[in-house]
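Q: Predicted model and sequence follow; I will ask about them next.
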Amino acid sequence: MVLDVIPLPDAQLQFDPHWLGPLEADALLDGLHRDVPWETHRIRIFGREVDSPRLSCWIGDPDARYRYSGTLFEPHPWPDALVPVRERLERTLDVAFNSVLANLYRDGTDAMGWHSDAEPELGPAPVIASISLGATRRFALKHRDDPARKLTLELPHGSLLVMSGATQRHYRHALPRTTRPIGPRINLTFRRIVTPSR
């Protein structure tokens, strides 16, 4: 399968708005909503620990420990529903993913602030494979050094966005809040932990 390339300077982006078929995406959304042990992660912002504005779960192989925003996360085991998705992604992208961060955005007030997935555990040029399920949300990228270089994408149910190469080094990304009435969304960002945290 060949993904569409999205041109953006200093980045490598690939996108398929229909990577999962509607029925497959519906079943995955329902299964994860029901079976994942969702929790509120504590994150550090401007030196303060606060509740993140979404529910999350760090999932992965036993040694895929991950330190994010000052907190060390031990992985939960892979749910059965994610095993075939992981295998298909690995075949598509030729990357051995050993972890995934699952985020549940309950409505439009849940969001993700500006950040890069650039933790040392991910290596210098990580491949981040992002699957969106549920409500379509707006995803924004902004260049660290040149604010004129930016991009906004609508990520629909069943879509796959792949960020690789130097994307995390040069860009930050966010999922902004919206005042529109909107249903829940689950986002899965598959990663490979190169050097597990201790």
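A: Yes, it's here.
Q: From now on I want contacts and neighbour counts done on CA atoms only, so please keep to that.
A: OK.
Q: And what about Gln168, helix, strand or coil?
A: Counting by DSSP: H, G, I helix; E, B strand; the rest coil, the backbone at Gln168 sits in helix.
Q: Grab the nearest non-local neighbour of Glu154.
A: Once flanking residues are discounted, Glu154 sits nearest to Arg138: 4.6 Å by Cα to Cα, 6 or more residues apart in numbering.
Q: For Ile43, grab the count of nearby residues.
A: For Ile43, the tally of surrounding residues (other Cα atoms under 10 Å) stands at 17.
Q: Would you confirm that it contacts Arg67?
A: No. Ile43 lies out of contact with Arg67 (Cα atoms under 8 Å); the separation is 10.6 Å.
Q: So which elements touch the longest helix belonging to the chain?
A: Longest among the helix segments of the chain by residue count, using DSSP state H, is helix 22-35. Judged by 3 or more Cα pairs under 8 Å, 6 or more residues apart in numbering; DSSP states H and E, the packing partners of helix 22-35 are strand 128-134.
Q: second one coming, line it up with the first:
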Amino acid sequence: MTELTFYTNPMSRGRIVRWMLEETGQPYRTEIVPFGAPMKSPEYRAVNPMGKVPSIRHGETVVTECAAICAYLADAFPDAGLAPPAVERGSYYRWLFFAAGPLEAVTSNRALGFEVPPDRQRMVGYGSFEDVMDTLEHAVSQSSYVAGDRFTAADVYVGSHIGWGLHTGSIEKRSAFESYLGRVGSRPAAARAAALDEAATREMQGA
């Protein structure tokens, strides 16, 4: 079996990939990369030149960026059923990359206190915070999951963003978001991933 290695820090976006890995049901090896010098070291930059986590190595293949990792794992392990058939992937790709683009950008900017002036909204991919929130609400309200009636890797990614955003206040508390998070966040794989990351956090803090 091809070895699967997960490079992460439990206090990072690596939590998204941990959930996705647990959904695949495949064995993997975890390497915790501390922030600071270890994450910016030549050794780790050989894996991810950005010097950031998460990353995965699957055999000779290295994948970085959370959305890309989620999509890759869904394709690498098709028996887990985490991607729709190729001819049905329109909504799957649409909302996976909507979350990686407009949603990630607007919530990050909002957390940093940056607001795009109304006359400059055409210069940014997300337009306005209100437009993104309304579009996200549409995405999670049309069916049980963002790509239809089955859970996919897109739900791992979108659900993670919504969960973090509701926790930090970077996403508005709307009933549609809370209902959707209740559906996807209660999955056993999500609970296993959270427990593993909490244990890793305690271990790091106690070191």
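A: Received the coordinates, thanks. Since the model is a prediction, treat every value here as computed from it, not as a measurement.
Q: Can you pull the TM-score for these?
A: Superposed pair, TM-score by TM-score structural alignment, normalised by the length of structure 1: 0.26. Supporting alignment: 99 aligned residues with a Cα RMSD of 6.2 Å.
Q: after the longest helix of structure 1 comes which helix or strand?
A: strand 42-45 (DSSP states H and E).
Q: Just name whatever secondary elements that following strand is in contact with.
A: Against strand 42-45 of structure 1 (3+ Cα pairs under 8 Å, 6+ apart) you get strand 48-51.
Q: List the buried residues in the longest helix of structure 1.
A: Across helix 22-35 of structure 1, burial judged by 16 or more other Cα atoms under 10 Å covers Ala25, Leu28, Leu29, Leu32.
Q: Closest one to Leu13 of structure 1 out of those, please.
A: Ala25 (21.8 Å; Cα to Cα).
Q: Surely the closest one touches Val85?
A: No. Ala25 of structure 1 lies out of contact with Val85 (Cα under 8 Å); the separation is 10.4 Å.
Q: ok, which stretches of structure 2 are helices?
A: 14-24, 42-45, 66-76, 90-98, 104-111, 129-141, 153-168, 175-185, 188-206.
Q: Relative to Tyr7 of structure 2, which of those helices is closest?
A: Here helix 14-24 is closest among those (Cα to Cα), at 7.9 Å.
Q: That closest one - contacts with which helices or strands?
A: helix 66-76, helix 153-168, helix 188-206.
Q: tell me what the second one is packed against?
A: Helix 153-168 of structure 2 makes packing contacts with helix 14-24, helix 66-76, helix 90-98, helix 175-185 when contacts are defined by 3+ Cα pairs under 8 Å, 6+ apart.
Q: In the first one, which residues are buried?
A: Across helix 14-24 of structure 2, burial judged by 16+ other Cα under 10 Å covers Gly14, Arg15, Ile16, Val17, Arg18, Trp19, Met20, Leu21, Glu22, Glu23, Thr24.
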